[in-house]
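Enquirer: quick one, what's the 3D model for this:
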Amino acid sequence: MASAKIKKGDNVVVLSGKDKGQTGTVTKVMPKEGKVIVEGVNVATRHRKPSQVNPQGGIERFAAPMPLGKVAVADPKTGKPTRVRFEEKDGKKVRVAVKSGETIDG
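Expert: Have a look, this model is predicted:
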């Protein structure tokens, strides 16, 4: 898998699926699996039996991993999805939004 241009802490927009158009913050990136976990997006539920650790039991909701290709970095200026390119500024390699030319980090 190629190096991901999406990092933990990025604001991203979902491009397809049931959560299309939603935005959220990346909580975890799994580059080997090609997946990403976005806070509040792709929420799955599990019905848990009561146990010693969780005596109440109940329904557990959590953000499930989704493919990297279904999300794009949100442009810092407009909030719309954009591609990312790398540029060198002041001797540092930084990520830049293709649509607006804004620096994403650094």
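Enquirer: only C-alpha atoms for contact and neighbour calcs from this point on.
Expert: Fine.
Enquirer: buried stuff in stretch 37-49?
Expert: The neighbour-count check on stretch 37-49 (16 or more other Cα atoms under 10 Å) flags 37-42 as buried.
Enquirer: okay, and which of those residues map to strands?
Expert: Mapping the buried residues of stretch 37-49 onto strands (DSSP state E) picks out 37-38.
Enquirer: and for comparison, fold this next one:
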Amino acid sequence: MIKKTIKKTHVHAGDIVRVISGNHRGAEGKVLRVIREKNQVLVEGVRMIKKHLRRSQELPKGDIIEKEGPLPISNVKLVEKAAAAASASANKGTKPSKTSKKPKAPKAEKSEKIAKPKKAASSKQEE
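Expert: I've put the predicted structure just below:
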């Protein structure tokens, strides 16, 4: 079954969110990344998974690292917006002052409309 991707998400990177359902219910953290294609988010410190790295020249013994796993975006609730996003939305509805407005260019004069000839009635109606 193909899932529909959410066009507009309620959380963005940098927001503080709370997990509202699932095994990690009640946990809070900062959104690291929003994966829109899969309707998922990565929340800092929530759903930590272990990834095993195989041996290589850089890691001769291999390694086990912990990183955040994705959560469904529907399982998180916005607690606090990111500072940059909050300030941008606060200025959204403000109007510019009258002194800062650029003068409008005069509109071009409209030419007179030329009347189009009416279409002749079809021959079937005349019969």
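Enquirer: ok, now which ones touch the residue lying closest to Ile37 of structure 1 once chain neighbours are set aside?
Expert: Excluding the flanking residues, the one nearest Ile37 of structure 1 by Cα to Cα, 6 or more residues apart in numbering is Pro65, at 4.6 Å. By Cα atoms under 8 Å, 6 or more residues apart in numbering, the contact list for Pro65 of structure 1 reads 35-38, 42.
Enquirer: same thing but at 10 Å, please
Expert: Applying Cα atoms under 10 Å, 6 or more residues apart in numbering to Pro65 of structure 1 gives the contacts 28-30, 33-38, 41-44.
Enquirer: and it, what's its match in structure 2?
Expert: Counting by TM-score structural alignment, Pro65 of structure 1 corresponds to Pro70 in structure 2.
Enquirer: where in structure 1 does stretch 31-38 of structure 2 fall?
Expert: Mapping stretch 31-38 of structure 2 onto structure 1 (TM-score structural alignment) gives residues 26-33.
Enquirer: got the buried residues for that stretch?
Expert: Buried residues in stretch 26-33 of structure 1 (16+ other Cα under 10 Å): 26-31.
Enquirer: now those in TSV, with distance to Val71 of structure 1 and secondary structure?
Expert: Below are the buried residues of stretch 26-33 of structure 1 laid out as TSV (distance: Cα to Cα, whole Å; DSSP: H, G, I helix; E, B strand; the rest coil):
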residue	distance to Val71 of structure 1	secondary structure
Val26	10	strand
Thr27	13	strand
Lys28	13	strand
Val29	12	strand
Met30	13	strand
Pro31	14	coil
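Enquirer: which other residues reach stretch 28-36 of structure 2?
Expert: 4-9, 11-20, 40-46, 68, 70-73, 76-82.
Enquirer: rerun at 7 Å
Expert: The contact list for stretch 28-36 of structure 2 (Cα atoms under 7 Å, 6 or more residues apart in numbering) reads 5-6, 12-19, 40-45.
Enquirer: who wins for neighbours among the residues you listed?
Expert: The most crowded member of the contacts of stretch 28-36 of structure 2, judged by other Cα atoms under 10 Å, is Val43 (28 neighbours).
Enquirer: beyond the longest helix seen in structure 2, next helix or strand please.
Expert: Secondary structure of structure 2 read by DSSP state H shows that its longest helix is helix 83-90. Downstream of helix 83-90 of structure 2, the first helix or strand assigned by DSSP states H and E is helix 123-126.
Enquirer: can you show me the strands along structure 1?
Expert: Ranges of strands in structure 1, per DSSP E, are 11-14, 23-30, 35-38, 43-48, 58-63, 66-67, 71-74, 81-82, 84-89, 92-97.
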